[in-house]
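1. below is the sequence, then the predicted model.
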Amino acid sequence: MSSTTRPHRTTQLTTTPPPHTTLLRRIQDSSPNPSQLIGFLTLAIVGGILLLLTGFSITAVVLGFIVFAPIIVLTSPFWLPIFVLVFVPLVGFLCLCGFGVAAVAVLSWVYRYSRGLHPPGSDRFDYARNRIVTTAREVKDYAKEYGGYLHSKVKDAAPGA
């Protein structure tokens, strides 16, 4: 048997690339692909346009306020009565409509529940009703038991009572 032995390497030579090479390689590895670049450019263009439109809108509002402020101040005695005559009845009418819709919804739910059609939420309603009945029964039983105890204590304290 012949055995060949390889020379054992005790040291490994490692060369580190120059620092500028690793920086360039890192930049190339983390650079965006073309579709990401197009997406970023689209985002930047749309953002710039929206920012420009926002500036135009703010400028228009400020200029409009400057132009119309004297007119608003001169005609302000008319605005409060107009507001009261238009806004208050409008709010009252909308509240009345809202309360009417709520009443119809409640009556519809009660009708469906009483007919046994199990409308949404009826299981929670049944659970709450059962809890109230059970609690009332427990309180009644406790009151009977505790009331008898107090009645016997009163008789002990006042035998003629």
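-> Everything's here; your move.
2. C-alpha only now, for contacts and for neighbours.
-> Will do.
3. packing partners for the longest helix along the chain?
-> Taking DSSP state H as the criterion, the chain has its longest helix at helix 34-74. On a contact count with 3 or more C-alpha pairs under 8 Å, 6 or more residues apart in numbering; DSSP states H and E, helix 34-74 meets no helix or strand.
4. would you tell me what the next helix or strand after that helix is?
-> helix 76-114 (DSSP states H and E).
5. also this one, for the comparison:
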Amino acid sequence: MSSDQQPNVGKTVKGVVGGVVLLFSPVLIIFGPVWAPLFLIYWVYNYLTGKHPIGAGKVDYVRDKIVESVEEVKNKVEQLGKEKVIWYEQRKVPWSTPSLEKWLNVNK
């Protein structure tokens, strides 16, 4: 056979793959709303039972980062709250005005 008469395998493979996709696309479209929740339930079940499915490491990493951030915010709020209490108790108001002084004395 000459090079002009050899079968074109690429076109055959593309045709077969395209035919399979066309054949099963209605099934995928019809059952798509069922597949996604089923996969999600399967993934969560595996994660909770300790099997660590794909992406579990990223979920753990994000969870740890969220916990760190919440702890930092909590510590900062506690620190600022203590500073505010100390400021309020000492009544150190460098930008004080007569009306503010009156308000502070009234609210003792």
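-> Received it, and whenever you're ready, just let me know what you need. Keep in mind the model is a prediction, meaning the values are calculated, not measured.
6. quick one, the longest helix of the first structure and helix 76-114 angle?
-> Interaxial angle, helix 34-74 of the first structure versus helix 76-114 (axes from the mean of the first three to the mean of the last three C-alpha atoms, to 10 degrees): 120 degrees.
7. Val154 of the first structure matches what in the second structure?
-> Residue pairing (TM-score structural alignment): Val154 of the first structure is matched to Tyr88 of the second structure.
8. and that match, what does it touch?
-> When the contact criterion is C-alpha atoms under 8 Å, 6 or more residues apart in numbering, Tyr88 of the second structure has no partners at all.
9. that one: helix or strand, and which one exactly?
-> helix 56-90.
10. before we move on, what about Asn105 of the second structure?
-> Going by DSSP H and E, Asn105 of the second structure is part of helix 98-106.
11. distance between that helix and the chain's centre?
-> For helix 98-106 of the second structure, the separation from the chain centroid amounts to 48 Å (computed by C-alpha atoms, centre = their mean, to the nearest Å).
12. ok, now stretch 24-38 of the first structure?
-> The answer for stretch 24-38 of the first structure is 38 Å, by C-alpha atoms, centre = their mean.
13. and for stretch 68-76 of the first structure?
-> 40 Å.
14. again with stretch 56-68 of the first structure
-> 34 Å.
15. what span of the second structure lines up against it?
-> The aligned range for stretch 56-68 of the first structure is empty, by TM-score structural alignment.
16. try stretch 110-123 of the first structure
-> Under TM-score structural alignment, stretch 110-123 of the first structure corresponds to residues 44-57 of the second structure.
17. between the two ends of that stretch, how far is it?
-> From its first residue to its last, stretch 44-57 of the second structure covers 13 Å (C-alpha to C-alpha, to the nearest Å).
18. same thing with stretch 22-38 of the first structure?
-> Stretch 22-38 of the first structure: ends 27 Å apart by C-alpha to C-alpha.
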